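*Asks:* just need the structure, nothing else, for what follows:
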Amino acid sequence: MKSIVFVGAGSMAEAIVAGIVENNVMRADQVYVMNKSDDDRLKEMKEKYGVAIVCPERRALQEADIIVLATKPKDIQQAMRDIAPLLTNEAAVLSVIAGVSIKTMEDGLGKRPIARSMPNTSATIGKSASGVAFNHFVDESIRTHILHLLGSIGIVKEVEEDELHAVTALSGSGPAYIYYMVEALEEAAMANGLSREVARDLIIQTVEGAAAMLKQTGDEPMELRKNVTSPGGTTEAGLQTLEECLFKEAIAACVSRAEARSRELGAMF
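*Replies:* As a prediction, the model looks like this:
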């Protein structure tokens, strides 16, 4: 690829820029960033990553291979009106904006290769779990480039566009569910006599270790759970309480409600 332009300079744009530059996916001078009004933010990203700033004439938009839409959802219509006259027919578009459909982007930017993705906030440390969907104008070369870009900030799974609502509910919102669980574990640990510092360190290592076991062993979660659960032991007692509190039902309701909300928000665009 010759160049890539980010329309929007928020945290998700920065996470992808960092992944691209730090993993040598593209050279920093091939990466351009623009936004609506915050010049200080653009200067900050230029100083931090060595990327280029899109000049007022916006020539970079006319020469880019991929345009990454990373504005706030409320700004997307104006952003598309601003850049549409400057795009060539060959430029592909990757959106990381929640709720904005491929059809909306086709209506605003014309019939061109378009990918819609949902990374999560762990992209900022290269640990995102992203889903991506493509329209039928995307060929194998463009698909490979976009998967490579998203792979620079974590793992990426190709899905149908309608499945992105479930991806949003699961991995898009998922970090918040984990943090909420950590909050609850920390409060419980402190109520049982541990200091916040000790509890936090133990919880982080426990979550990290459990995730590593799932990834490295390839065992089913049920099997790993059973391996920890001795008959009549402490783990069994704790799990019985979770069952009595309808833990699985609460998780199912959580994901279902988030998925439904994603659809509600998507219908606004």
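
*Asks:* going forward, measure contacts between C-alpha atoms and count neighbours the same way
*Replies:* Will do.

*Asks:* what's the helix or strand for the closest residue to Leu185 other than its chain neighbours?
*Replies:* Spatial nearest neighbour of Leu185, excluding adjacent residues (C-alpha to C-alpha, 6 or more residues apart in numbering): Ile203 at 7.4 Å. Assigned by DSSP states H and E, Ile203 belongs to helix 196-217.

*Asks:* can you list the residue ranges for strands in the stretch 151-269 of the chain?
*Replies:* Remark: strands assigned in the stretch 151-269 of the chain by DSSP state E, counting those that start in this stretch are 154-158.

*Asks:* then the stretch 1-150 of the chain?
*Replies:* Applying DSSP E, counting those that start in this stretch to the stretch 1-150 of the chain gives strands spanning 4-7, 31-34, 52-53, 66-69, 92-95, 114-118, 128-134.

*Asks:* rewinding a little: chain center to the helix holding Ile203, what's the gap?
*Replies:* Chain-centre distance of helix 196-217: 22 Å, with C-alpha atoms, centre = their mean, to the nearest Å.

*Asks:* do stretch 91-110 as well
*Replies:* When C-alpha coordinates are averaged (C-alpha atoms, centre = their mean), stretch 91-110 and its chain have centres 16 Å apart.

*Asks:* sequence B follows; please return its structure for comparison with A:
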Amino acid sequence: MKTNAKKILFIGCGSMGEAILSSCLKNGLYSPENILVAEIDSKKRADIALAYGVRAMSPEEAGRGDNSVGAVIAAIKPREAESIIPLLKNTDFQMLITIMAGVSCSYFTDRLGKIPVLRVMPNMCIKVSKSVSGLFANENLNNSPLKNELMAEAEKIFSASGAVITVKNEDALNRVTAISGSGPAYAAYFVEALENAAAGLGFSADDAALLSLKTVEGTLAYLSETGESALELRKKVTSPGGTTEAAIQVYEENKLKETVSASCRAAYERARALGNKK
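*Replies:* Next comes the predicted model:
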């Protein structure tokens, strides 16, 4: 994969930002000398510079330096959005990529003018290069003469850390949040419940964790590698009158599918409400 000769600026380098930075380097998308990091935490700056060989500086220093970059990745907490506006005003960039949940594209265009903004909703699995990231390009990015080049670059960055889907409207990112953004917690909750069930059947905590995690891990690998649907696999495992059918019957009696749908709807509505506060 060709290394990008343009510079990229990370504003904030917490767990998500560092995961993206690490993936960019590991996959040869950028060389260390073309990665800049603006990070408020001095210890974090030192750790990032030492670990990756990139230039890490304070936001104030970043605002005084060579401020011509291809893309800016804003990887900070949503409540900190206002704090990066001065740095963005002093930076010459082609595209702002923000992974801040609930902070709309208009939040930035209202303050910075008609800039190209790409909102991205990854999930925690980006730390192990297994994320699903939803991408939404604002009108300014869609109308940019550099649209194809910029979108291709963004897709490279996030596909290096997992799967990517592009959505047509900003509200769709709220739906992405409800499914894949929060999804790792749903999956972890099920593993947790399975562990509790195993412990209730007399297994030790270690054995309960092993049985539960490896069963789910193996199931996901099977689905991914065979291309079978979840429904097809469930039917294969569920023999009439057997143990699996007895368990599935309990799920159906307790309306598990309806509960999952309701929980995702609640997450979606909450994402919309948080976005409306920005």
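
*Asks:* the residue nearest to Leu185 of structure 1 pairs with which position in structure 2?
*Replies:* Matched by TM-score structural alignment, Ile203 of structure 1 corresponds to Ser212 in structure 2.

*Asks:* how far away is that match from Gly102 of structure 2?
*Replies:* Distance of Ser212 of structure 2 to Gly102 of structure 2, computed by C-alpha to C-alpha, to the nearest Å: 33 Å.

*Asks:* can you pull up the most central residue in structure 2?
*Replies:* Nearest to the geometric centre of structure 2 sits Pro122, at 1.3 Å (C-alpha atoms, centre = their mean).

*Asks:* find the nearest non-adjacent residue to that one, please.
*Replies:* Ser133 (4.0 Å).

*Asks:* please name the residues that touch the aligned partner of that neighbour in structure 1.
*Replies:* Aligned counterpart of Ser133 of structure 2 in structure 1: Ser130 (TM-score structural alignment). Listed by C-alpha atoms under 8 Å, 6 or more residues apart in numbering, the contact partners of Ser130 of structure 1 are 117-120, 150, 154-157, 167, 171-172.

*Asks:* can you put the residues you listed in JSON lines and add distance to Thr104 of structure 1?
*Replies:* Output for the contacts of Ser130 of structure 1, formatted as JSON lines (distance: C-alpha to C-alpha, whole Å):
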{"residue": "Ser117", "distance to Thr104 of structure 1": "14"}
{"residue": "Met118", "distance to Thr104 of structure 1": "16"}
{"residue": "Pro119", "distance to Thr104 of structure 1": "19"}
{"residue": "Asn120", "distance to Thr104 of structure 1": "22"}
{"residue": "Leu150", "distance to Thr104 of structure 1": "22"}
{"residue": "Gly154", "distance to Thr104 of structure 1": "27"}
{"residue": "Ile155", "distance to Thr104 of structure 1": "26"}
{"residue": "Val156", "distance to Thr104 of structure 1": "23"}
{"residue": "Lys157", "distance to Thr104 of structure 1": "22"}
{"residue": "Val167", "distance to Thr104 of structure 1": "19"}
{"residue": "Ser171", "distance to Thr104 of structure 1": "23"}
{"residue": "Gly172", "distance to Thr104 of structure 1": "21"}
